[in-house]
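# need a 3D model of the sequence below.
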Amino acid sequence: MFNELRTQSAAILHSTELTVDERLQHLCELLKETVPHYDWVGFYFKNGNKEELKLGPYAGTPTDHTIIPFGKGICGQVAVSNQNFVVPDVQAQDNYIACSITVKAEIVIPLFIDGENVGQIDIDSNTPDPFTEEDERFLEFVNAEVAKIYTF
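I've put the predicted structure just below:
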């Protein structure tokens, strides 16, 4: 599944007829529709020079969490740590910001451009402990492709 998604993701991201945000939106929708355990897929990006993340394109249930301070929740922690964060059980996390009572697990992968953490892809799952190393490698690939087209 992920090999085919790599090809489809790259094709969407490098489609020059669409704006970058439109491409990211199409990508979020593709991932949400294609991967059974991806129930919410979105991007957060650094909000200018502020120590916070701002919600970008996403697919899934609307969220109130459009601004996340660095250090808060899983996304805010990744903004500080610069490390992948896989949460098999969100209930076990002290610093978890609940977006929906149906969410059971989350994976957040930082997005780097020229070595700087400029954002992340965030995926919520309603399935307990669904994320594997294969998810991590695939999402790292996606972010590397996004880094090639994203501009501040």
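# C-alpha from now on. contacts and neighbour counts both.
Noted.
# A helix includes residue 37, no?
No: under DSSP: H, G, I helix; E, B strand; the rest coil, residue 37 sits outside any helix and is assigned coil.
# check contacts around it.
Neighbouring residues of residue 37 by CA atoms under 8 Å, 6 or more residues apart in numbering: 125-127, 130.
# could you dump those to JSON lines with secondary structure, neighbour count and distance to residue 29?
Formatted as JSON lines, these follow (DSSP: H, G, I helix; E, B strand; the rest coil; neighbours: other CA atoms under 10 Å; distance: CA to CA, whole Å):
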{"residue": "125", "secondary structure": "strand", "neighbour count": "24", "distance to residue 29": "14"}
{"residue": "126", "secondary structure": "coil", "neighbour count": "18", "distance to residue 29": "17"}
{"residue": "127", "secondary structure": "coil", "neighbour count": "18", "distance to residue 29": "18"}
{"residue": "130", "secondary structure": "coil", "neighbour count": "19", "distance to residue 29": "19"}
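# tabulate those (TSV), appending distance to residue 15.
Putting those into TSV (distance: CA to CA, whole Å) gives the following:
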residue	distance to residue 15
125	28
126	31
127	32
130	30
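# which residues does stretch 38-57 contact?
Residues outside stretch 38-57 that contact it (CA under 8 Å, 6+ apart) are 21-22, 24-25, 28-29, 31-32, 58-61, 65-70, 76, 79, 118-126.
# and residue 100, how many neighbours does it have?
A count of nearby residues for residue 100, using other CA atoms under 10 Å, gives 12.
# thinking again about what came up before, check the contacts of residue 37 and tell me the two furthest apart.
Greatest spatial distance in those: 126 and 130, 8.9 Å, computed using CA to CA.
# mutual contacts of the two, please.
37, 105.
# ok, now how distant is residue 92 from residue 16?
42 Å (CA to CA, to the nearest Å).
# repeat for residue 74
32 Å.
# of the two, who's got more company?
Higher neighbour count among residue 74 and residue 16: residue 74, with 25 against 11, using other CA under 10 Å.
# quick one, strands of the protein?
Here the chain has its strands, by DSSP state E, at 40-46, 52-59, 67-69, 85-87, 105-113, 116-125.
# one more, for comparison:
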Amino acid sequence: MYDFVSAQDLPKPELYRDLAGVVKALVEGEPDAIANMANMAAAIWQFLPDLNWAGFYRVLPNSGRDSSDGELVLGPFIGKPACIRIPFGQGVCGTAAALGKAQVVPDVLAFSGHIACDAASRSELVVPIIRDGRVIAVIDLDSPTPGRFDDEDATGVQRLAQIAALAI
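Got it, this is the predicted structure:
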């Protein structure tokens, strides 16, 4: 049984450092990508306050698609049911995948082309997971609070994406 405790009042850099340590411990030695994404989503949900969705969208291997016409497919997550497929370049997730860059969106209602899977979501952070120069998945975090995510969150989740790149 895993019982990780997070101190919610930690400064963000310390919170993300602790979360990265937990994530590394969870995936160490486990070869199954789905199991690793599921445990990572659960750890993110446990450690980060004010989320209403945390999970992954994956680029399926051998899909024959590249970053110009790729598609993301829903992976392990915690939250309400979500959109299953997102084309690269559409919505926050598809934009992050197409550009290979983190997207911090303070107000999803102001993001052109936002795909609303949960009407309660008001802000979003999406970080691509890159291996061998290619986006293989994204980490997607949603919050019901406008402005919930900032550059410190993006930096912290980018560290998680580096760990995920080796574990999925």
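# TM value for the aligned chains?
Once superposed, chain against chain, the TM-score is 0.91 (TM-score structural alignment, normalised by the length of structure 1); 148 aligned residues with a CA RMSD of 1.4 Å.
# would you agree residue 152 of structure 2 is in contact with residue 16?
No: using CA atoms under 8 Å, residue 152 of structure 2 is not in contact with residue 16, being 9.0 Å away.
# with adjacent residues omitted, what lies nearest to the residue sitting nearest the centre point of structure 1?
Centroid-nearest residue in structure 1: residue 121, 1.5 Å away (criterion: CA atoms, centre = their mean). Nearest residue to residue 121 of structure 1, sequence neighbours excluded (CA to CA, 6 or more residues apart in numbering): residue 43, at 4.6 Å.
# then residue 41 of structure 1?
Spatial nearest neighbour of residue 41 of structure 1, excluding adjacent residues (CA to CA, 6+ apart): residue 123 at 4.7 Å.
# translate that neighbour into the numbering of structure 2.
If you follow residue 123 of structure 1 across to structure 2 using TM-score structural alignment, you land on residue 141.
# quick one, what contacts that match?
Residue 141 of structure 2 touches 51-55, 124-126, counting by CA under 8 Å, 6+ apart.
# greatest separation within these: which pair is it?
Applying CA to CA across these, the maximum distance is between 52 and 126, 13.9 Å.
# more crowded one of these two?
Legend: neighbour count by other CA under 10 Å for residue 52 of structure 2 and residue 126, higher for residue 126 (28 against 18).
# tell me the spacing between that one and residue 154 of structure 2.
Separation of residue 126 of structure 2 from residue 154 of structure 2 (CA to CA): 8 Å.
# identify the contacts common to these two.
Among the neighbours of residue 126 of structure 2, those also in contact with residue 154 (CA under 8 Å, 6+ apart) are 102-104.
# looking at residue 152 and residue 16 of structure 2, which has the bigger crowd around it?
Applying other CA under 10 Å to residue 152 of structure 2 and residue 16 shows that residue 16 carries more neighbours, namely 23 against 13.
# the more buried one contacts residue 154, doesn't it?
No: counting by CA under 8 Å, residue 16 of structure 2 stays clear of residue 154, with 10.1 Å between them.
# overlap in contacts, these two.
Both residue 16 of structure 2 and residue 154 lack any common contact, where contact means CA under 8 Å, 6+ apart.
# alignment lookup: the residue nearest to residue 121 of structure 1 to structure 2.
By TM-score structural alignment, residue 43 of structure 1 lines up with residue 56 in structure 2.
# what distance do you get for its match to residue 13 of structure 2?
22 Å.
# who has more neighbours, these two?
For residue 56 of structure 2 and residue 13, the more surrounded residue by other CA under 10 Å is residue 56, and the numbers stand at 28 against 13.
# count the residues that sit near residue 133 of structure 2.
8.
# ugh, wrong one, I meant residue 82 of structure 1
For residue 82 of structure 1, the neighbour count with other CA under 10 Å is 17.
# what's the counterpart of it in structure 2?
Residue 82 of structure 1 maps onto residue 100 of structure 2 when the alignment is built from TM-score structural alignment.
# show the contacting residues for its match.
Taking CA under 8 Å, 6+ apart, we find residue 100 of structure 2 in contact with 128, 130, 135.
# before we move on, what about residue 165 of structure 2?
129-131, 136.
# in structure 1, which of these still touch?
Contacts conserved in structure 1 for the contacts of residue 165 of structure 2, counting by both residues aligned by TM-score structural alignment, their matches' CA atoms under 8 Å: 129-131.
# quick check, residue 13 of structure 1 in contact with residue 27.
Yes: in this structure, residue 13 of structure 1 is within contact of residue 27 by CA under 8 Å, at 7.4 Å.
# on average, how far is the longest helix belonging to structure 1 from the matching bit in structure 2?
Longest helix in structure 1, counting residues (DSSP state H): helix 133-149. Once the two models are superposed, helix 133-149 of structure 1 sits on average 1.0 Å from its counterpart in structure 2 (mean CA distance after the TM-score superposition for structure 1).
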